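Peer 1: All I have is the shape, not the residue letters:
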């Protein structure tokens, strides 16, 4: 996970035990609890706070993109992109031109109609080098975008680009609200205007975001009139507030499930995901220059032990970033647990065990630090597990559990990363492993492999599905032979939800359970 995308919230009230039961203050907790029981207010205990509420700047899969905004396309219950603000679309025979017809009468929250010029402005802003957009690499195959008229948009691409329809789930912003302004620092980023089912009401930084039902929303809705997103970084506080009724739903840690399941008023959802955890090797560090050293650490990991001991069975062993994708290549090295192979590779690489059991090469010990965010119980336990496992092969590994606010991933020796997407295979692959993403992108470990670059580029710009499958297979094969990550486990997303909430439609979720609220506008509170 990218710390730029989230801000960990430190709850000062945790200094006293009573705060665990009442949140950040008795009056706030009481009022929130009362509001959540009026039958029309839903209170969500969120792990993270989006720094800016503007889809141009943030990941297209950010929570607020689904709540406040709508795009030309939208993912359905099968994670397939279907027309949303678009009424229909056609693709030219050469796969280079996309023509979209838009629905008429769809309104932004300020009452203005969504038109083609807003789509053009949104996409051109993402592509504008002056705009600090995290998602620009996802759209850089776009050659041009034009408004044919008020309700028709023409998008041309440089090469065939099958992931485009997925990318166009990006929320559309109103041109009139941002034109001529510095998008990076616009007031809009804290007071957004979209066309989604909920509109912005107020934001209390480091505390909560309040959204209200948009009465002119064009789609189907339930009876939720207000949605309060409380920013609660501490998983124990989230679980306690779920138990006391101060919040209606929250992401849970595996260790909390058995207790929460015993509560009469809470149902625990255990959703399948494409969400994996791994150890990122920072290629800037000399220790990771040798691929055989990275392979050795991959063999030294008992993944089944992690699934059973850390995830408590709520997950599975990992070996690839596309394991849950239709383009998964199962015919790759899965690094089945083998201390013998790990030790042999390190011996061959010149790392010899000293009298203290720690390996040494050229006078330097095989020592490094694994960093993890302290507000994520699973990641901290994973880091500790890595350290204990790697000690068995002669490595001196320390664990540093830090707050997100002080973590610089690209400076860590190794980091417990979390990624994974249930959408097109381009998502969470190109931006993580292509060398063009080292500077300013999400390739924090500075991984660079010419064969991987070529395979990923061809896979995203090839229209034939069989050809895409071949290129993604090549990508996974090369990645297994020259590891960027030590893939550990896939997680189930565990959500505790008050039983008075109905209408939840489950589907395969993304990173950190992203997507659980995908149809929240249709939910009802009984």
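Peer 2: Thanks, I have the structure now. Just so it is clear, the model here is predicted, and its values are computed rather than measured.
Peer 1: going forward, measure contacts between C-alpha atoms and count neighbours the same way
Peer 2: Will do.
Peer 1: what residues are up against the nearest residue to residue 467 once chain neighbours are set aside?
Peer 2: Nearest residue to residue 467, sequence neighbours excluded (Cα to Cα, 6 or more residues apart in numbering): residue 459, at 7.4 Å. For residue 459, the contact set (Cα atoms under 8 Å, 6 or more residues apart in numbering) comprises 426, 467-469, 471-472.
Peer 1: which outside residues touch the longest helix along the chain?
Peer 2: Criterion DSSP state H: the longest helix present in the chain is helix 465-481. For helix 465-481, contacts defined as Cα under 8 Å, 6+ apart pick out 291, 295, 320, 327-329, 331-334, 451-452, 455-456, 458-460, 462.
Peer 1: In addition, the following structure is provided for comparison:
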């Protein structure tokens, strides 16, 4: 799980009123510079989450598509690796321990300074520095050293053969001449970045929007969308309202709101398959949620199929772990069917007996715990309410509560959370940070404080070999252990839906991770959009 900052949101009713007032007071496309919604060379899209920082040294853009920056490699529409700041795919030695990258020539940062090997070395060494506050630095654990050979070649030496290493090098490159001259954690580069990407940040109005202009000297060609704005709209209903009023050109929406635009001929809906899951953390520090019997009972008490049908309206699939059922990494036989009778028997056998009010009790402890979800996120709210309803039928009383991440994060060790995660790049990318016991309490990593030695061993085995059969066996072990010892109740994998004005060509979607909207969605390749004739 990657840490992200979600600042306090106002009540949904107030936010809706403000959004409608703003829409009524300004005409789409009427801004002084002609960059508002509907302008021919601009686009304004609504996203749900705001980044904590725009520095790749602190984790921004680590999965690619950062717009301000480029990595050595990038992912195309089919999620295949292609060269970006590297001139070609890396040369890898037979033992899988050395990766050599030849760099693209003539690339410049947006301040006009040349890009070179020193910037690549600086970026990776800085991220790996213990003083750098990057919660994702374990993703580069395999790196032993990175060195420059001249100004156009970079060589990575690994500690062990790490099969997905090349996919880690979509990580954006920061300029040593700027970021290297200031505090990596607090310096101005974190909010005023300089990169080699297709867009340049012009303004970041915290809690409101990020504004970009096209980089005319971009090595991949100047984008046709000259001005691009990401409006931060955390409430789903408000986002839909602003899209309908013409205040936005596009937005990510939950299924129930996306379907309200079906009859609008001027808009088009894009569905993106994803590895994005919703799960309930069951923290070991909670006397009820940390009980293995309660966890196993909830795992079969939940009706995942009903959630897909009623909450997602078919735009997704049941989740039994972090790996989707249609992935080649999914371990067949780890599916769990909805079985309320089995759930009750598990609890009975473990000594959790129904009380007078139907809520189970064991050794004087009521089977009751809180479940937090993010304010304004309707999908999380609906999942939380459905989960609590299913649990109630088994005799477990779950109290759902809404809050911001600032409210939720300090409670994660003892309170359950309706969380999200998922990465399509490789099973190591999400599972290690989700389940590794040593990462418990490390920000949003291992939010459930899960501790399973067999899982720890399998996770290490999966990342320390490039043998596909050995890796599949390792991740099958992880999934099998989650059946016996579920520290989370996985609910659904969600297809992301985006509604966009039908005025641009070349729009498409990728298979997406959990963190979506900012660098995913149909605007993952906004630099390639062309206006329709």
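Peer 2: Arrived safely. Bear in mind that the values here come from a model prediction, so they are computed numbers and not experimental data.
Peer 1: hmm, back to that, can you turn the buried part of the contacts of residue 459 of the first structure into a ChimeraX selection?
Peer 2: Those of the contacts of residue 459 of the first structure that count as buried under 16 or more other Cα atoms under 10 Å are selected in ChimeraX with:
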select :426,468,469,471,472
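Peer 1: In the contacts of residue 459 of the first structure, find the pair that's most separated.
Peer 2: Farthest-apart pair in the contacts of residue 459 of the first structure is 426 and 467; separation 13.9 Å (Cα to Cα).
Peer 1: Let me know whether residue 119 of the first structure touches residue 173 as I believe.
Peer 2: Yes: between residue 119 of the first structure and residue 173 there is a contact under Cα atoms under 8 Å: 7.5 Å.
Peer 1: show me the residues around the equivalent of residue 487 of the second structure over in the first structure that make contact.
Peer 2: Under the alignment (TM-score structural alignment), residue 487 of the second structure pairs with residue 484 of the first structure. If you count contacts by Cα under 8 Å, 6+ apart, residue 484 of the first structure has them with 280-281, 433, 445, 447.
Peer 1: Quote the end-to-end distance of stretch 425-432 of the first structure.
Peer 2: With Cα to Cα, to the nearest Å as the measure, the ends of stretch 425-432 of the first structure fall 12 Å from one another.
Peer 1: what's in contact with it?
Peer 2: Residues from elsewhere that reach stretch 425-432 of the first structure (Cα under 8 Å, 6+ apart): 137-138, 163, 321-322, 325, 327, 419-421, 437, 441-444, 456-457, 459-460.
Peer 1: if you set the cut-off to 7 Å instead, what comes out?
Peer 2: 163, 322, 325, 419-421, 437, 441-443, 456, 460 (Cα atoms under 7 Å, 6 or more residues apart in numbering).
Peer 1: pretty sure residue 324 of the first structure contacts residue 276?
Peer 2: No: applying Cα atoms under 7 Å as the test, residue 324 of the first structure and residue 276 come out as separate, 9.9 Å apart.
Peer 1: what's near enough to touch residue 373 of the second structure?
Peer 2: 380-381, 401-403, 417-418.
Peer 1: Quick check: which element contains it?
Peer 2: strand 368-374 (DSSP states H and E).
Peer 1: So which of residue 324 and residue 276 of the first structure has more stuff around it?
Peer 2: Remark: of residue 324 of the first structure and residue 276, residue 276 carries more neighbours, 29 against 21, as counted by other Cα atoms under 10 Å.
Peer 1: The nearest residue to the more buried one once chain neighbours are set aside: what secondary structure?
Peer 2: Counting by Cα to Cα, 6+ apart, residue 276 of the first structure lies nearest to residue 490, which is 4.2 Å off, once chain neighbours are set aside. The three-state assignment at residue 490 of the first structure reads strand, by DSSP: H, G, I helix; E, B strand; the rest coil.
Peer 1: what residues are up against residue 490 of the first structure?
Peer 2: Counting by Cα under 7 Å, 6+ apart, residue 490 of the first structure has contacts 274-277, 315-318.
Peer 1: Quick check on those: which are buried?
Peer 2: 274-277, 315-318.
Peer 1: Tell me the one of those residues nearest residue 228 of the first structure?
Peer 2: Nearest member of these to residue 228 of the first structure, counting by Cα to Cα, is residue 275, at 25.5 Å.
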